[in-house]
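> here's my sequence, what's the structure:
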Amino acid sequence: MTGIRVLLVDDQELVRSGLRRILRPRDGFVIAGECGDGADVPAALAATEADVVVMDLRMKHIDGIEATRRLRLGGPHPPVLALTTFDDDELLAGALRAGAVGYVLKDSPAEDLIRAVRAVAAGDAWLDAAVTARVLTAYRRSASRTVPADLLTSRELDVLRAVGRGQSDAEIAGALHISEVTVQSHVGRILAKLGLRDRPAAVVYAFDHGLVTPGQDTPDPVPPAVAPRVSPAPLRFSVLGPLRAWRGTTPLDLGPTRQQALLAALLLRPDTVVSDTELLDDVWGLEPPGTGTDVLPTYVLRIRNCLRAPAETTKDSVVRRERTGYLFAGQGVATDVAPLSALVAEADAAEAAADLAAAAEACAGAIGLFHGEPLAGLPGPFAEGERRRFGERKLVLLQRKADLQLRLGRHTEAAEELAVALAAHPHREPLAALLMRALHLRGLRADALAVYRQVRERLRHDYGVEPGEELDRTRAAVLRGR
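Predicted coordinates for the structure are as follows:
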C-alpha cells in the first residue's frame, strides 16, 4: 500500500467512521489502524507503521494529552495531530505542551483535516496562530518566567518572538530584513539552544516565557515595496472563518484578538451606531477593563490604522465617531455574508421552481463559503453569539442540501457528507435522521439503525434525554421498510 499511513485514535466509532470517509485512499491516505483509547496507542504503533497519529483529546481512560506525553517519553514516534473543539482550551494547551505538532478543530472543513495530515506527515506544523495565542496565553504556566539572558542573542529572540506569533519564514525574513535561509538557520540554533524538539514547541516556549502576549505584542508591519495608490483599493472582509481583511488583494494585519472582536462588533452592524456601553459589553462581557469605556478610543485608533489605505488622509477611515458611539461605514466594503445570503436566496428560488439540482448546487456554494468556525478565536459575547448564529446557518444549509440530494436520488453522496457532519455534531438529531434515511435508501438498514442506537446512547449519556419525535419516526420508518 502507498500513501500517508494514519492511525486514528478516538473513543467514538461514529467519529472514526467520519474520519475514514475524509482520509480516503484515492486522496493518498491509508488508515493503518484504529484505537478507541489512548492506552491502546503504543500497541497499535508496535503492530503497524504509521506516518501520523490523529488523536482525539477527550477519551474515557487515557486522554489524548497523556497518550501524547507517553509517546514522547517513549522515544521516536509518528507526529501527533490533535482533534479538538473551541471548548477544549485547557486540553489543547496541554496537548501542545505534551508534544502534539498541530491540531484540527472538529468543525473545520474536511479539506483542513486533509491539508493538516499532509503537512504534519511532511514534517511541518499545523497551528492556527490566533487560536494558539488565545489558548497558551489563557493557560500560561508561569507569566513571570523569562529567557535566561545568556542563552539567545537579540536577533534570535526577535526570531523566536516572530515564531511565537505564527509567522512564516518568509514573513520573518521580510520583517527583519534577512534571508529565509538565515531565518531557518536562526530557528535551528534556537531549537538546539533551548532543547526544543520542533517549531510548535518553540511557539509554546515563547508564550510560556512571556515573549509573546496577544494584544500587546504584534508583528511590525513590512514597509510597502511600491508607492501608495492615489485611489484607495476597496476593503474586503471574511467572517465565515477566522476574521480576515484585504485592501484590494493585499491582506491586512488586524492586530490582536480583542481588537478584532471590537472590529467585528462594528463590521457586522454596518451603518449602525453602536453605543460605547454596548461595545464594552459586546467585547469584554462580564470582565470589563478597569478604565471602562475609556479604553475604546485606543482600540478604535488601532483599527483605523490597520484599515486605512497608504494614501488615505481621512481621520476616521471607515470607523466613525458619533455622539453616542461608533459606526462602521459599510458603503463599498464587501463581506462574505452578502454572497452567502445571495446563494441562499438562489436556492430558495430554484426549489420553488422545482429545480432541485440547482437548489442543491446553490446550497453547496453557500456551504463552501465557510472556512472554519466563524470569527474563530475572537473573545466576547458578541463574537460568541455570531459564531453560534452562523454555525447554525451552516448546519441548516447542510441539512437542506442533504434533503435535496436524497430527493434527487444521490443517496451515497448524501450519506458520506452526513456521516462527516454528524461526527462533528453528534447530538444533532436532524443530521442523524437524514443519515438514517440515506443509509436506508441505499439498502443499509442495519447501518441506519446503528446510527439511531449510537445517537440515542450519546444523548442519554451526555444529557440524560431520549431522542425526539423526528428521530423516533425515522427509526420506525426504517423498521417498516419505508
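> C-alpha only now, for contacts and for neighbours.
Will do.
> compute the number of surrounding residues for residue 157.
18 (other Cα atoms under 10 Å).
> oh sorry, the question was meant for residue 11
Residue 11: 21 neighbours (other Cα under 10 Å).
> so it touches residue 60, yeah?
Yes: judged on Cα atoms under 8 Å, residue 11 makes contact with residue 60 at a distance of 7.5 Å.
> now the second one, please; I'll put the structures next to each other:
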Amino acid sequence: MPEPITVLIADDHPMFRRGLRALLGTMPEVEVLGEATDGNEAVRLAEDLHPRLILLDLHMPGGDGLAAIRRLTAVTPQPRILVVTMFEDDDSVFAALRAGARGYVLKDTDEDEMMRAIHAVGNGGSIFSPAIATRIMAFFAEAGRAAAPFPDLTPSERGVLQLMARGLSNETIAAQLSLSSKTVRNYVSNVFSKLHVVSRAQAIVRARDAGLG
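Down below sits the predicted model:
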C-alpha cells in the first residue's frame, strides 16, 4: 500500500477547519496529523509532525500565511504547500507562488476539485483553481507581449520588419515568405502605422535599435 498523504490544516476559522477535516475523512489515502490556527503554529507543527502536505490559508493572525510559507521552505523534510484561501487577487497569488506554494485553490472550490488538488500537490505536482490558472496564464501572456519588441505588431508584421531590418526588399521578403508582393506591402504599411514612422529607413532604425535584424 502506498504511504498516506499526511496533512496539516492551517486556518484560523474553526468552521472551515471542521469542514475540511470532514472532507479529508472521506479520503482513505489521507491522514490528518493536526490543525494550526496561525502561521507560527503551522511552522511549529510542521517541524514536529513532518506532514507531507499543508493546507494553508494566506491571511491568519499571529503570523500570516505568506511568512509561514517562506519559513516552511526551510523545514526538513520540506512539506508541500497548497494554499486554500478566499483571496484571488494577483498580489496574493504571485506572492504565494514566489514564497514556495505548490498549488492555490479558493475556499469555495467544490469537493471534487479540492480532492484533486490535495492529490496533485500531495503527490508532488502543482494545481490551481480554474480562475487562478486563467489569471496566471493571462499574466504570463501579457508579460510575454510586453517583453517582445513592438508588442502591437502581429507575428507576421514583426517577421516582415525583421527582414526589412536585414536590408531585404519587399520582393525578396515576398519570395522568402512565400507571400504575394501586395501582402508584403500591406504588412509594411501596417508596420509604418504602428511604429509611427513615415519611411522604410525610419522603420529599419527602430527595428535595429530594438535588436531585430
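> quickly list what's touching both of residue 11 and residue 60 of structure 1.
Counting by Cα atoms under 8 Å, 6 or more residues apart in numbering, the contacts common to residue 11 of structure 1 and residue 60 are residue 37.
> so the longest helix along structure 1 matches what in structure 2?
Longest helix in structure 1 by number of residues, with DSSP state H as the criterion: helix 381-407. Alignment of helix 381-407 of structure 1 against structure 2: no match, by TM-score structural alignment.
> in that helix, what's buried?
For helix 381-407 of structure 1, the neighbour count (16 or more other Cα atoms under 10 Å) marks 381-384, 386-387, 390-391, 394-406 as buried.
> what's the answer for stretch 17-27 of structure 1, then?
Under 16+ other Cα under 10 Å, the buried positions of stretch 17-27 of structure 1 are 18, 19, 20, 22, 23, 25.
> residue boundaries of the strands in structure 2?
Residue ranges of the strands in structure 2, as given by DSSP state E, are 5-10, 30-36, 53-56, 80-85, 103-106, 127-128.
> compared with structure 1, how much does the fifth one deviate?
Once the two are superposed, strand 103-106 of structure 2 sits an average of 0.9 Å from its aligned residues in structure 1 (mean Cα distance after the TM-score superposition for structure 1).
> what does that strand rub up against?
Residues outside strand 103-106 of structure 2 that contact it (Cα under 8 Å, 6+ apart): 81-88, 93, 97, 114, 117, 121, 126-129, 132.
> okay, now residue 352 of structure 1: neighbour count?
By other Cα under 10 Å, 11 other residues sit near residue 352 of structure 1.
> please apply the same query to the one 4 residues further on.
Residue 356 of structure 1: 20 surrounding residues under other Cα under 10 Å.
> I'd guessed residue 173 of structure 1 sits against residue 184; true?
No: with contact defined as Cα under 8 Å, residue 173 of structure 1 does not count as touching residue 184 (9.5 Å).
> when these two are compared, which one has more neighbours?
residue 173 (20 against 16).
> got the contact list for the residue of structure 2 most remote from its centre?
Distance from the C-alpha centroid of structure 2, by Cα atoms, centre = their mean, peaks at residue 171 (43.1 Å). Applying Cα under 8 Å, 6+ apart, one finds that residue 171 of structure 2 lies in contact with residue 181.
> in PyMOL, how would I select the buried members of the contacts of strand 103-106 of structure 2?
The buried residues among these can be selected in PyMOL (16+ other Cα under 10 Å) with this line:
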select buried, resi 81+82+83+84+85+87+88+93+97+114+117+121+126+127+128+129+132
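> pull the number of nearby residues for residue 94 of structure 2.
Residues within reach of residue 94 of structure 2, counting by other Cα under 10 Å, total 16.
> just residue 113 of structure 2 next, same as before
If we define neighbours as other Cα under 10 Å, then residue 113 of structure 2 has 15 of them.
> my read: residue 49 of structure 2 touches residue 33, true?
Yes: between residue 49 of structure 2 and residue 33 there is a contact at 7.0 Å, judged by Cα under 8 Å.
> more neighbours, the two?
More crowded of residue 49 of structure 2 and residue 33, by other Cα under 10 Å: residue 33, with 18 against 14.
> what separates the residue mapped onto that one from structure 1 from residue 23 of structure 1, distance-wise?
Aligning on TM-score structural alignment places residue 33 of structure 2 opposite residue 32 in structure 1. Separation of residue 32 of structure 1 from residue 23 of structure 1 (Cα to Cα, to the nearest Å): 11 Å.
> and what of residue 40 of structure 1?
Distance from residue 40 of structure 1 to residue 23 of structure 1, by Cα to Cα: 21 Å.
> again, but for residue 77 of structure 1
Distance from residue 77 of structure 1 to residue 23 of structure 1, by Cα to Cα: 21 Å.
> what helix or strand is residue 259 of structure 1 located in?
Here residue 259 of structure 1 sits within helix 257-267, counting by DSSP states H and E.
> what's the following helix or strand past that helix aligned against in structure 2?
Scanning forward in sequence from helix 257-267 of structure 1 by DSSP H and E, the next helix or strand is strand 274-275. Under TM-score structural alignment, strand 274-275 of structure 1 corresponds to no residues of structure 2.
> would you mind pulling the contact partners of strand 274-275 of structure 1?
With contacts defined as Cα under 8 Å, 6+ apart, strand 274-275 of structure 1 is touched by 266, 324, 325, 326, 327.
> which of the three states applies to the fourth one?
Spelled out, it's residue 326 of structure 1. Following DSSP: H, G, I helix; E, B strand; the rest coil, the label given to residue 326 of structure 1 is strand.
> hang on, it packs against residue 304?
No: the pair residue 326 of structure 1 / residue 304 is not scored as a contact, 12.0 Å apart, by Cα under 8 Å.
> common neighbours of those two, please.
With Cα under 8 Å, 6+ apart, residue 326 of structure 1 and residue 304 have common neighbours residue 319.
> now for residue 213 of structure 1, how many residues are close by?
Residue 213 of structure 1 has 20 nearby residues by other Cα under 10 Å.
> ugh, typo on my part, it should be residue 92 of structure 2
Residue 92 of structure 2: 15 surrounding residues under other Cα under 10 Å.
> tell me which residues touch it, please.
So residue 92 of structure 2 contacts residue 58 (Cα under 8 Å, 6+ apart).
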